[in-house]
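J.: Below is the structure, and that's it, no one-letter string:
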């Protein structure tokens, strides 16, 4: 069955949603959208690192995304004005990555696949990495779920409960870097943040508990992935952007329904 590229693409979309759903909920709750953008844009620099050192693309992406996430978290803890800082870091990382990749003319690099994803070309090995990374993120968030919720609600309350907010912030940083590494092939560096935010934002208006929101975000993400694949096949559109178009459409319809 896995010889069918459509089945592999569908499984990759569903696997990614297992990670982006719960993590996206925390991104929305903590207003970390730009944080996710900065980490995702650093993925292109990770591609350049992998090409320069003969590392696997996923490993190079993970290293640089984790370095960017830790840097941003450290600056945030020191009280930096994060809107401007994140804007500088996000766009600088993307620009440096694009310039660095241009120094490897001997390597046939299709930048569009890194920027917008190439889910239809996911191999068996890449599919396994997507699911492995997604399950690792899911396990990490499940392990720290209550502590993450408490520190998200109030850092003072977290301190009173014996929870270290900086440690929980690091957990989110690691989870975000893992998601960036596994999502690069599916939706690309420019669209990873959208896959984190839009399904979670859609689920927010229909959820009564944090767990319900995380679960609904997984469902919305999976349906958006499968719907984007169908749209891409039907209209011959780029698959990564098509996934986000479907997710945005679901969000718009959900918002209209709530306001009606």
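T.: It's in. Just so we're clear, the structure is a prediction, and the values are computed from it rather than from any experiment. Numbering: from 1, shown residues only.
J.: contacts and neighbour counts: CA atoms only from here.
T.: OK.
J.: what's the neighbour count on residue 252?
T.: Using other Cα atoms under 10 Å, residue 252 is surrounded by 14 other residues.
J.: Which strands and helices lie in contact with the helix or strand harbouring it?
T.: Taking DSSP states H and E as the criterion, residue 252 maps to helix 239-259. Counting contacts by 3 or more Cα pairs under 8 Å, 6 or more residues apart in numbering; DSSP states H and E, helix 239-259 packs against helix 192-204, helix 210-235.
J.: Please report how far the closest residue to residue 258 other than its chain neighbours lies from residue 80.
T.: Of all residues not flanking residue 258 in the chain, residue 205 sits nearest, at 7.4 Å (Cα to Cα, 6 or more residues apart in numbering). Taking Cα to Cα, to the nearest Å as the measure, residue 205 and residue 80 are separated by 32 Å.
J.: related to what we said a few turns ago, check the gap between the residue nearest to residue 258 and residue 113 for me.
T.: 33 Å.
J.: Which of these two has more residues huddled nearby?
T.: Between residue 205 and residue 113, counting by other Cα under 10 Å, residue 113 is the more crowded of the two (19 against 13).
J.: Check the contact between the more buried one and residue 191; I expect there is one.
T.: No. Residue 113 lies out of contact with residue 191 (Cα atoms under 8 Å); the separation is 11.4 Å.
J.: hey, where'd the helices end up in the protein?
T.: 5-29, 33-53, 57-77, 82-101, 111-116, 124-143, 145-153, 155-160, 165-183, 192-204, 210-235, 239-259 (DSSP state H).
J.: Pull out the buried residues from the last one.
T.: Pointing back at helix 239-259 there. Under the neighbour-count criterion of 16 or more other Cα atoms under 10 Å, helix 239-259 has 239-248, 250-251, 254 buried.
J.: Check it against this one:
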């Protein structure tokens, strides 16, 4: 691998590690709450805000773009908090409906855009290889605030507080790595380590980091789409970790 390729991968790897920093603890809480597709719904709502900003030609104003994305994601957070009053089965159906409405709404907004296909691809699989240092600094500051709030308030955040923090973290990460990688970063490490008692957080970060490192390297080596490659390598790392854990656990007596 050449020096230029390493320079290209360095910011992308930092972006992935920043996403994991917040998404692993958030993903564990999502798994605990039993609202697995909440992250997809919030990510798609944030993406809808970005698309709407582009429709009104606000993409050249970073502040206006972020305000649109955050406002849309917070609206999704408020709707998810309201769904917490529903039974679990109905809640999952409502979350799925929110995702479908946000996704189809984005398609409708882009229907008259000649570059819609490229914009949709960027939203879903991201442009992790082209993240800027400014984006990394902004996401690092946001990640620090999200982690501090989770540590300081925990369960006292309540439903809306949790989903609002979730929305802020996902809004930033969607623009860095895309919807697919946001979902994988939230769910794969948390799911692969769900039966662990000791060192779960450390193992989850290891799985996510291995996924990003291998995915970035493989995508450059084989000239593959980077976001999609990382999703697969992370899923494989999580699957191997889960299998290793199940085989090493002592068998339970009947």
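T.: All right, it came through fine. Only a predicted model underlies this, so the values are computations on that prediction, with no experimental measurement involved.
J.: Just to confirm, what residue in structure 1 is aligned with residue 191 of structure 2?
T.: In structure 1, residue 191 of structure 2 lines up with residue 201, judged by TM-score structural alignment.
J.: now its match, nearest residue through space, not along the chain?
T.: Spatial nearest neighbour of residue 201 of structure 1, excluding adjacent residues (Cα to Cα, 6+ apart): residue 28 at 6.9 Å.
J.: Counting neighbours, what do you get for that neighbour?
T.: Count around residue 28 of structure 1 with other Cα under 10 Å applied: 16.
J.: I figured it hits residue 203, correct?
T.: No. Between residue 28 of structure 1 and residue 203 there is no contact under Cα under 8 Å: 10.7 Å.
J.: show me what contacts the match of residue 191 of structure 2?
T.: By Cα atoms under 8 Å, 6 or more residues apart in numbering, the contact set of residue 201 of structure 1 is 25, 28, 217, 251.
J.: can the buried residues of helix 239-259 of structure 1 go into a markdown table with extra columns for distance to residue 174 of structure 1?
T.: Output for the buried residues of helix 239-259 of structure 1, formatted as a markdown table (distance: Cα to Cα, whole Å):
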| residue | distance to residue 174 of structure 1 |
| --- | --- |
| 239 | 27 |
| 240 | 24 |
| 241 | 26 |
| 242 | 28 |
| 243 | 25 |
| 244 | 24 |
| 245 | 28 |
| 246 | 28 |
| 247 | 25 |
| 248 | 27 |
| 250 | 29 |
| 251 | 27 |
| 254 | 31 |
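J.: Let me see the residues that make contact with stretch 97-104 of structure 1.
T.: 42-48, 51-52.
J.: State the pair within these that is farthest apart.
T.: Greatest spatial distance in those: 42 and 52, 15.5 Å, computed using Cα to Cα.
J.: Looking at the two, which is more packed in?
T.: residue 42 (32 against 14).
J.: for the counterpart of the more buried one in structure 2, what are its contacts?
T.: Using TM-score structural alignment as the criterion, residue 42 of structure 1 maps onto residue 45 of structure 2. Taking Cα under 8 Å, 6+ apart, we find residue 45 of structure 2 in contact with 69, 72-73, 76, 99, 102-103.
J.: which of those residues lies closest to residue 177 of structure 2?
T.: residue 69 (14.9 Å).
J.: Now check structure 1 for the residue matching the closest one.
T.: By TM-score structural alignment, residue 69 of structure 2 lines up with residue 61.
J.: How about residue 132 of structure 2?
T.: Using TM-score structural alignment, the partner of residue 132 of structure 2 in structure 1 is residue 123.
J.: just to revisit the earlier point, whichever of the contacts of stretch 97-104 of structure 1 end up buried, select them in PyMOL.
T.: Selection of buried members from those for PyMOL, criterion 16+ other Cα under 10 Å:
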select buried, resi 42+43+44+45+46+47+48+51
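J.: Kindly reformat the contacts of stretch 97-104 of structure 1 as TSV and extend each row with distance to residue 231 of structure 1.
T.: Putting the contacts of stretch 97-104 of structure 1 into TSV (distance: Cα to Cα, whole Å) gives the following:
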residue	distance to residue 231 of structure 1
42	29
43	26
44	26
45	30
46	30
47	28
48	31
51	33
52	36
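J.: any idea which of the contacts of stretch 97-104 of structure 1 is closest to residue 167 of structure 1?
T.: Lowest distance from residue 167 of structure 1 to the contacts of stretch 97-104 of structure 1 (Cα to Cα) belongs to residue 42, with 22.5 Å.
J.: which residues does the residue nearest to that closest one when sequence neighbours are not counted contact?
T.: Distances taken as Cα to Cα, 6+ apart place residue 93 nearest to residue 42 of structure 1, at 5.0 Å, with adjacent residues excluded. Residue 93 of structure 1 is in contact with 38, 41-42, 44-45, counting by Cα under 8 Å, 6+ apart.
J.: What's the match for residue 93 of structure 1 in structure 2?
T.: Residue 93 of structure 1 maps onto residue 102 in structure 2, with residues paired by TM-score structural alignment.
J.: excluding its backbone neighbours, what's nearest residue 121 of structure 1?
T.: Nearest one to residue 121 of structure 1, counting by Cα to Cα, 6+ apart, is residue 5 at 7.1 Å.
J.: so the one you found sits right up against residue 118, yeah?
T.: No. Using Cα under 8 Å, residue 5 of structure 1 is not in contact with residue 118, being 11.5 Å away.
J.: So the two - more neighbours on which side?
T.: More crowded of residue 5 of structure 1 and residue 118, by other Cα under 10 Å: residue 118, with 20 against 16.
J.: now that one: how far from residue 136 of structure 1?
T.: Distance of residue 118 of structure 1 to residue 136 of structure 1, computed by Cα to Cα: 22 Å.
J.: same deal with residue 198 of structure 1?
T.: 22 Å.
J.: Serialize the contacts of residue 93 of structure 1 to a markdown table and add fields for distance to residue 174 of structure 1.
T.: Shown next, in a markdown table, are the contacts of residue 93 of structure 1 (distance: Cα to Cα, whole Å):
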| residue | distance to residue 174 of structure 1 |
| --- | --- |
| 38 | 14 |
| 41 | 16 |
| 42 | 14 |
| 44 | 18 |
| 45 | 18 |
